[in-house]
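S.K.: here are the coordinates; sequence isn't available:
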């Protein structure tokens, strides 16, 4: 794969991940769809898209080998525990974005994901050097500064929901390590999470509200920025160094904040800028020092 293609696919993947925040905020802030319905449509459309892509690839491979393409389920992919973590991430994400700006939400989500994964490393006995401890302190200080009461502080309840969403995604990511083909595993988890989301929508049927515009945003979030975004990312990931793959994701909250300002008219406040620099800079210190200590 050429460097130009790697760069292009990486940019597309980061834009897709940031696009999830923008589409969710657009839907829940500017249309009539409710958070539970958005979550369900996102997970179901993502599951169907991933399943179709995997079936197309499997059918093409079998055709080349002279074997008829299969149409059954994907065996041995994903797990119900991972699917529950995926659902928890998606539902908390949607309910949080009913009130959170896109940039603040993406920053809280990313910070919580990284905190969960770093916390697991500490729990497993990983030792941090002084620059990493300084990075953790800086990131925690940025998070506290973002959430301190004030005119531009995000709503506390929504912020807590987004932190829970990030923790769920961190758990999902940790559970997915070393499980084989990541696209196949992701497909299996989406296929399991979809009926969970449908069941939750049935339980909240009395609060259901859907309109055409909100439905289109949810479909785009599930099929494009989630399913296709993950496929693009997992395609380019083997070509990236571990440090590059980790640090390039620092751009997602920045893209979301800029997109929120350009598309939704959300303010990029001094508080958000300072918190972003502290949180993302602190996480970058942890990641870069960790990779520097790792054996080549």
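M.R.: Happy to help now that I have it. As the structure is a computational prediction, the values presented were derived from the model and not from experiment. Residues are numbered from 1 along each chain as shown.

S.K.: going forward, measure contacts and count neighbours with C-alpha atoms only.
M.R.: Noted.

S.K.: residues making contact with stretch 158-177?
M.R.: Contact with stretch 158-177 is made by 82, 85-86, 88-93, 95-100, 105, 108-117, 147, 182, 185, as judged by CA atoms under 8 Å, 6 or more residues apart in numbering.

S.K.: how far away is residue 7 from residue 218?
M.R.: The gap separating residue 7 from residue 218 is 28 Å, by CA to CA, to the nearest Å.

S.K.: now swap in residue 88 and tell me
M.R.: Taking CA to CA, one finds residue 88 at 17 Å from residue 218.

S.K.: More neighbours: which of these two?
M.R.: residue 218 (31 against 20; other CA atoms under 10 Å).

S.K.: So which bits of whichever strand or helix holds the more buried one are buried?
M.R.: Using DSSP states H and E, the element containing residue 218 is helix 212-220. Neighbour-count burial for helix 212-220, counted by 16 or more other CA atoms under 10 Å, picks out 214, 215, 216, 217, 218, 219, 220.

S.K.: swap in stretch 197-204?
M.R.: Within stretch 197-204, the residues scored as buried using 16+ other CA under 10 Å are 197, 198, 200, 201.

S.K.: Also stretch 86-106?
M.R.: Those would be 86-106, for stretch 86-106 by 16+ other CA under 10 Å.

S.K.: Check it against this one:
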């Protein structure tokens, strides 16, 4: 990888890792579903008018918009609002790798490698350690929502594999546009119009900054650069960088929010990240190297 591209990959990792702390800050001033809707609103507008229509079938755009934008991020934001700390959320959410592999086996009829099966088992054991951690401050119900968010992320990854978008930035912008209206409606129904109006009326500079960060830095910059890297290099070269996201997320939560990491949680983090590494890192065969094979790899926060 060229030095410039290496720096870009590391920049995306830092942006996505810090994003969990920014989400936590944003949720201090917004109801979770409203905050999620605002994220996608500003990620989509005015970009959709500048880049044109997506170059994939609308059913894929709508499917990913509902699974990723509404379900995954809606559940994640609700979970973090209800007590899941930023660093822990960044780690547990990566269970999406497990669900992506499982859905690929069931839906796409892909045959798992032995390393993938071993990786899933190792990561699951790490998740169990997190659940059993007596020092864990997050309610188990909220933690279950993060796992559910990871499952919906796996659903969106499976749909994206079918879609195979050539322009990941344009695809993500239209996915963002699809998510806005359902999130706003759900916010009105569950959080209430008054709560939404109060949040918008009392918006502070930190809230504006949080919206700007999650919309422009985490979504547009992150996905734009990630898509560029996947077009330049093999997925096996790019994908491992996503394993650094929870490490940055936990470090940022410790530095910026004072979130402590206990011994058991640290061991669990090593197991989860190591297990995920087994599922996404693979040796390139001579045939794959000769053909310049590309695989769509999904990672975002």
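M.R.: Cool, the structure landed. Remember, predicted model here, so these are calculated numbers, not experimental data.

S.K.: ok, back up a step: which of the buried residues of stretch 86-106 of structure 1 fall within helices?
M.R.: 86-96, 102-106 (DSSP state H).

S.K.: of these, closest to residue 76 of structure 1?
M.R.: residue 86 (17.4 Å; CA to CA).

S.K.: List the contacts of that closest one.
M.R.: 168, 169, 172, 189, 190, 193.

S.K.: Give the aligned equivalent of the first one in structure 2.
M.R.: For residue 168 of structure 1, the aligned residue in structure 2 is residue 152 (criterion: TM-score structural alignment).

S.K.: Could you say which helix or strand holds that match?
M.R.: helix 140-163.

S.K.: which is the next helix or strand following that helix?
M.R.: Counting by DSSP H and E, what follows helix 140-163 of structure 2 is helix 168-190.

S.K.: what inclination does that next one have with respect to helix 73-81?
M.R.: Per axes from the mean of the first three to the mean of the last three CA atoms, to 10 degrees, the angle that helix 168-190 of structure 2 makes with helix 73-81 is 60 degrees.

S.K.: ok now the helix or strand that helix 168-190 of structure 2 is followed by, how far from the chain's centre?
M.R.: With elements assigned by DSSP H and E, the helix or strand that comes after helix 168-190 of structure 2 is helix 193-201. Put simply, helix 193-201 of structure 2 sits 27 Å off its chain's centre (CA atoms, centre = their mean, to the nearest Å).

S.K.: What are the buried residues along helix 193-201 of structure 2?
M.R.: Buried, per 16+ other CA under 10 Å, within helix 193-201 of structure 2: 195, 196, 199.

S.K.: Now that we have these, can you turn them into a markdown table and tack on distance to residue 108 of structure 2?
M.R.: Shown next, in a markdown table, are the buried residues of helix 193-201 of structure 2 (distance: CA to CA, whole Å):
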| residue | distance to residue 108 of structure 2 |
| --- | --- |
| 195 | 42 |
| 196 | 41 |
| 199 | 43 |
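
S.K.: Closest one to residue 12 of structure 2 out of these, please.
M.R.: residue 199 (29.6 Å).

S.K.: Enumerate every residue touching that closest one.
M.R.: 29, 30, 31.

S.K.: Tell me the residue in structure 1 aligned with the first one.
M.R.: The pairwise alignment with structure 1 assigns residue 29 of structure 2 to residue 32, based on TM-score structural alignment.

S.K.: ok, that match touching residue 214?
M.R.: Yes - between residue 32 of structure 1 and residue 214 there is a contact at 6.4 Å, judged by CA atoms under 8 Å.

S.K.: Helix, strand, or coil at residue 125 of structure 1?
M.R.: Secondary structure of residue 125 of structure 1, reduced to three states by DSSP: H, G, I helix; E, B strand; the rest coil: coil.

S.K.: Can you name every helix or strand that the helix holding residue 218 of structure 1 contacts?
M.R.: helix 3-30, helix 35-64 (3 or more CA pairs under 8 Å, 6 or more residues apart in numbering; DSSP states H and E).

S.K.: Including distance to residue 142 of structure 1 and mean neighbour count, could the ones you listed go into JSON lines?
M.R.: Formatted as JSON lines, those follow (distance: least, CA to CA, whole Å; neighbours: other CA atoms under 10 Å):
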{"stretch": "helix 3-30", "distance to residue 142 of structure 1": "20", "mean neighbour count": "20"}
{"stretch": "helix 35-64", "distance to residue 142 of structure 1": "28", "mean neighbour count": "21"}
